[in-house]
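Novice: Pasting a predicted model and its sequence here:
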Amino acid sequence: MDGERARVVLVSRVGCHLCDDGREVVRAVAGARGVTWSEVDVDADPELLRRYSDKVPVVLVDGVERDFGRLDAARLEQALAGRRWWRRRGR
């Protein structure tokens, strides 16, 4: 966004309802914090497809995977604040 490197990247796919929901989470949290974000299509990049195809949507913060599937605003807030979190299996 505006040519600067986005701090938050949403890896998504066209036609994915979880991605649509996740986009709103990212838009709200990043907007409230004044953080740049961008979105990339997992199907447009072979490496992203290999890494994230079954996990979309995926949120990367500063290049590190921080959440996937049903995105959670609180987890994104924690990631942006620099706090660590561990996602429980099966969630």
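Specialist: That came in fine, so what should we check first? Numbering: from 1, shown residues only.

Novice: alpha carbons only for contacts and neighbour counts from here, please
Specialist: Fine.

Novice: Now the residue positioned nearest the centre of the chain. Nearest residue, chain neighbours left out?
Specialist: With distances taken as Cα atoms, centre = their mean, residue 59 lies nearest the centre of the chain, 1.8 Å away. Nearest in space to residue 59, with sequence neighbours left out and distances taken as Cα to Cα, 6 or more residues apart in numbering, is residue 10 at 4.8 Å.

Novice: another one to put next to it:
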Amino acid sequence: MMIKKIEPYLPPSDQIRELIIYGREDCHLCQDMMLALQRLQQQVSFDFKVVDIDSDPELAKRYGERIPVLMSPLINQEICHYFLDLAALDDYLGKFR
């Protein structure tokens, strides 16, 4: 009897490496997180986009003052909030290496 090894499903790496920052304008913590991510992009391959929570009442209600929030849209997982947690981001990206 042959045993078939089942490979775990890995989504395309461009989806894995696309992140979202939920924040708002005039938020210094949001700016700090964006700058930290831009610096990190020189060493690690990923993309991020910024979504202004004030453009969507549901997002504003969900996140309120707990911003910025770095999210993985792929698995709808919060990676960190307020400050960039390098260990948490590395852990998230490392799951898919």
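Specialist: Arrived safely. All values derive from a computational prediction rather than experimental measurement.

Novice: related to what we said a few turns ago, list the residues that contact the counterpart of the residue nearest to the centre of the first structure in the second structure.
Specialist: Counting by TM-score structural alignment, residue 59 of the first structure lines up with residue 70 in the second structure. Neighbouring residues of residue 70 of the second structure by Cα atoms under 8 Å, 6 or more residues apart in numbering: 19-22, 78-81, 84.

Novice: Among those, which one lies nearest to residue 52 of the second structure?
Specialist: Residue 52 of the second structure lies nearest to residue 22 out of the contacts of residue 70 of the second structure, by Cα to Cα, at 6.1 Å.

Novice: In the first structure, mark out all the strands, start to finish.
Specialist: In the first structure, the strands defined using DSSP state E lie at 8-12, 37-41, 58-61, 64-68.

Novice: got a markdown table for those, with distance to residue 83 of the first structure too?
Specialist: A markdown table is the format used below for these (distance: least, Cα to Cα, whole Å):
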| stretch | distance to residue 83 of the first structure |
| --- | --- |
| strand 8-12 | 15 |
| strand 37-41 | 19 |
| strand 58-61 | 12 |
| strand 64-68 | 11 |
